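K.L.:
Predicted model and sequence follow; I will ask about them next.
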Amino acid sequence: MSEKTSQKIFLNDRLVDKDQAVVSVYDHGLLYGDGIFEGIRIYSSRVFRNQDHIDRLYEGALAIRLEIPLSPEEMTAAVEKTVAANNIVDGYVRLIVTRGAGSLGLDIRRTSNPQVIIIADTISLYPEELYETGMKIITASTIRNHPSALSPRVKSLNYLNNILAKIEGTDAGTLEALMMNHKGEVAECTGDNIFIVKNGVLKTPPRDAGILEGITRKVVIELATEAGIDVREEAMVRHDIYTADECFLTGSAAEVIPVVDLDGRKIGTGTPGEITKKLRKRFQEYVREA
């Protein structure tokens, strides 16, 4: 964003100055985490995989019976408009839809006026040097929500499950934490999907492991397949991560970042592996081409 440009936030149906972008203290998004969101990347002033994000947003809204006041086409245009208004060349969009203002109770019939909030800004999730040297992570004792309680495919505003695991990571001196599912299998990290490489095969937990179907995860699978890499979605346990040749994480904010240590166990050589570096390089090229 240009220093001369005051930040504009899209709120419901128009762009407003940042200090005017306010919602009611009775909004169920604030009171109960009742809403959904998307984190979307901007590369070279273009919104990356906007349609995929919009599709996931509306699927999540349907799942939680939230009626979004804009059509998918209007939402797509609103995202583009917000990015342009803030002169973002390389950055990040946070798209939020809340249930709207209601009463001090859970009954959604007492809510009205769902709020659409679009923020376009810059972002830096991890220090740049970790993309070259790799990061260390730990396994959190906090597990992912049971998929029968809250589907991980809904990118809900209620991120307390992830936050508690993130606290465990930061308390241990790491910037990320691995989360297991209710079966004791590897699910994902607090904000990223996880991949490993073993004997030249790229592996990642399947959808039924209780993961968010990440957009960057999807792109990396596509790029790996195009490169002739054998890609498999299969259940994993921590032992598979400990004994992997390579490991990396993916996410809209994180992009592709190597992991070289889990719970004090060195992964592979303890440095980013060749397939990880190849896919990271190809991803960086692809986002400028797409």
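P.N.:
Structure's in. What do you need?

K.L.:
can we go C-alpha only for contacts and neighbour counts from here?
P.N.:
Will do.

K.L.:
What number of residues are in the vicinity of the residue nearest to Arg153 when sequence neighbours are not counted?
P.N.:
Ranked by CA to CA, 6 or more residues apart in numbering and with sequence neighbours excluded, the top spatial neighbour of Arg153 is Leu212, at 4.9 Å. A count of nearby residues for Leu212, using other CA atoms under 10 Å, gives 20.

K.L.:
before we go on, here's another structure to hold up against the first:
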Amino acid sequence: MKRLSEAASRQPLSDLTHPAGEVFETLRMYEGRVFRAEEHVDRLYESARTGGVRTRLARSRVKAQLSRFAGDCGRRNGLVRIMLGEKGLKLVSVPGRRYSPNCYKRGVCLRTSVMKRSGARFLLSRMKSKDCLTGVMASSERSSKDIFDTLLLTNEGHVGEGTTSNVFIVKGGVIVTPPLWEGILDGVTRRAVMELASREGLKVREDVLLRHDLYNADEGFLTNTSMEIMPVSYVDGRRIGRAAPGPVTRRLRHAFKSVVASL
């Protein structure tokens, strides 16, 4: 396994490049404890198999190396990037992205992308590799600094996901998120939030979402490793619900923080 120096091992995610034949995962570390490490490593190997990346490293060894790496980081908060390729394993500690407290207090603004996920990317969307051109190009569509992210649509015009996040709405007390068969990433935080919702006695389901559903939702939020649960206040200039975050989003954020505190 390649370990980087302290200076080199703490760098912005945007500075990290991924050569061909390499897959990666980004994990959240809370005071030196990694959130859902096993699920991330499992998805890393699924991406490797899908992408035809050959490795002789056993899954158990990667998990052990990750645990040791996190321990060496001490009680640090931030992100860990795992990169697996034919040349071996690399682990890099990077600072977590800092989101303004106002994002969580007031919600963020989104816009839908004019680009659509092509059929050729359906398989690739389930793996994390260097092939993220659609997301990068969609990110460049942000016409204003007030736009937090862009939402990708499927060829059928259904809502897919954000450039680096999964999307949820709440309507009539029911939490809805696009199904995996729409070609979205099986986000680890997405999965955790769905489990939390069920544990909290909330109704949650996977279903096709149209922009109409977004515009008329009671609440909306995004999930990913870095931001956790981010409330959405506007989509394409339409106000989402009466206020963000809504009661369901607040409840989920509280439950998520409780899970993190118990790590």
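P.N.:
Structure's in. What do you need? Here the structure is a predicted model, which is why all the values come from computation and not from measurement.

K.L.:
Report the contact partners of the residue nearest to Arg153 of structure 1.
P.N.:
Contact partners of Leu212 of structure 1, counting by CA atoms under 8 Å, 6 or more residues apart in numbering, are 152-155, 193.

K.L.:
Still touching in structure 2? Go through those residues.
P.N.:
Among the contacts of Leu212 of structure 1, the contacts conserved in structure 2 (both residues aligned by TM-score structural alignment, their matches' CA atoms under 8 Å) are 152-154, 193.

K.L.:
circling back: counterpart of the residue nearest to Arg153 of structure 1 over in structure 2?
P.N.:
Matched to structure 2 by TM-score structural alignment, Leu212 of structure 1 sits across from Leu185.

K.L.:
so its match, which of the three states?
P.N.:
The local conformation at Leu185 of structure 2, judged by DSSP: H, G, I helix; E, B strand; the rest coil, is coil.

K.L.:
Ok, the one 5 residues further on next?
P.N.:
Three-state call for Arg190 of structure 2 (three-state DSSP): helix.

K.L.:
what do you get for Leu79 of structure 2?
P.N.:
On the three-state scheme (three-state DSSP), Leu79 of structure 2 is labelled strand.

K.L.:
Alignment lookup: it to structure 1.
P.N.:
In structure 1, the residue matched to Leu79 of structure 2 (TM-score structural alignment) is Tyr92.

K.L.:
contacting residues around the residue nearest the centre of structure 2?
P.N.:
For structure 2, the residue sitting closest to the mean C-alpha position, by CA atoms, centre = their mean, is Asn224 at 2.8 Å. In this structure, Asn224 of structure 2 makes contact with 164-166, 187-190, judged by CA under 8 Å, 6+ apart.

K.L.:
now it: how far from Thr164 of structure 2?
P.N.:
Asn224 of structure 2 is 7 Å from Thr164 of structure 2, where distance means CA to CA, to the nearest Å.

K.L.:
repeat for Gly119 of structure 2
P.N.:
For Gly119 of structure 2, the distance to Thr164 of structure 2 - CA to CA - is 19 Å.

K.L.:
and what of Gly183 of structure 2?
P.N.:
14 Å.

K.L.:
How is the aligned partner of Thr134 of structure 2 in structure 1 assigned, secondary-structure-wise?
P.N.:
With TM-score structural alignment as the criterion, Thr134 of structure 2 lines up with Asn161 in structure 1. Put simply, Asn161 of structure 1 is helix when judged by three-state DSSP.

K.L.:
now swap in Asp52 of structure 1 and tell me
P.N.:
Assignment for Asp52 of structure 1 (three-state DSSP): helix.

K.L.:
which non-adjacent residue is nearest it?
P.N.:
Leaving out its chain neighbours, the residue that sits closest to Asp52 of structure 1 by CA to CA, 6+ apart is Ile215, at 7.0 Å.

K.L.:
What is the nearest of the contacts of Asn224 of structure 2 to Val248 of structure 2?
P.N.:
Arg190 (15.1 Å; CA to CA).

K.L.:
I'd like to know how many residues surround the closest one.
P.N.:
By other CA under 10 Å, the residues close to Arg190 of structure 2 number 22.

K.L.:
what's the answer for Arg111 of structure 2, then?
P.N.:
Neighbours of Arg111 of structure 2 (other CA under 10 Å): 20.

K.L.:
got a list of what it touches?
P.N.:
142, 147, 149-151, 235-237.

K.L.:
Let me have those in a markdown table, extended by secondary structure, neighbour count and distance to Glu228 of structure 2.
P.N.:
Formatted as a markdown table, the contacts of Arg111 of structure 2 follow (DSSP: H, G, I helix; E, B strand; the rest coil; neighbours: other CA atoms under 10 Å; distance: CA to CA, whole Å):
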| residue | secondary structure | neighbour count | distance to Glu228 of structure 2 |
| --- | --- | --- | --- |
| Arg142 | coil | 17 | 22 |
| Ile147 | strand | 18 | 18 |
| Asp149 | strand | 24 | 15 |
| Thr150 | strand | 26 | 17 |
| Leu151 | strand | 26 | 17 |
| Val235 | strand | 21 | 19 |
| Asp236 | coil | 16 | 22 |
| Gly237 | coil | 12 | 24 |
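
K.L.:
closest to Gly32 of structure 2 among those?
P.N.:
Each of the contacts of Arg111 of structure 2 was checked against Gly32 of structure 2 using CA to CA; the closest is Asp149, at 28.9 Å.

K.L.:
Please name the nearest non-neighbouring residue to the closest one.
P.N.:
Leu110 (5.2 Å).

K.L.:
The match of Leu79 of structure 2 and Arg288 of structure 1, how far apart?
P.N.:
15 Å.

K.L.:
who has more neighbours, these two?
P.N.:
Taking neighbours as other CA under 10 Å, Tyr92 of structure 1 and Arg288 compare with Tyr92 leading, 23 against 13.
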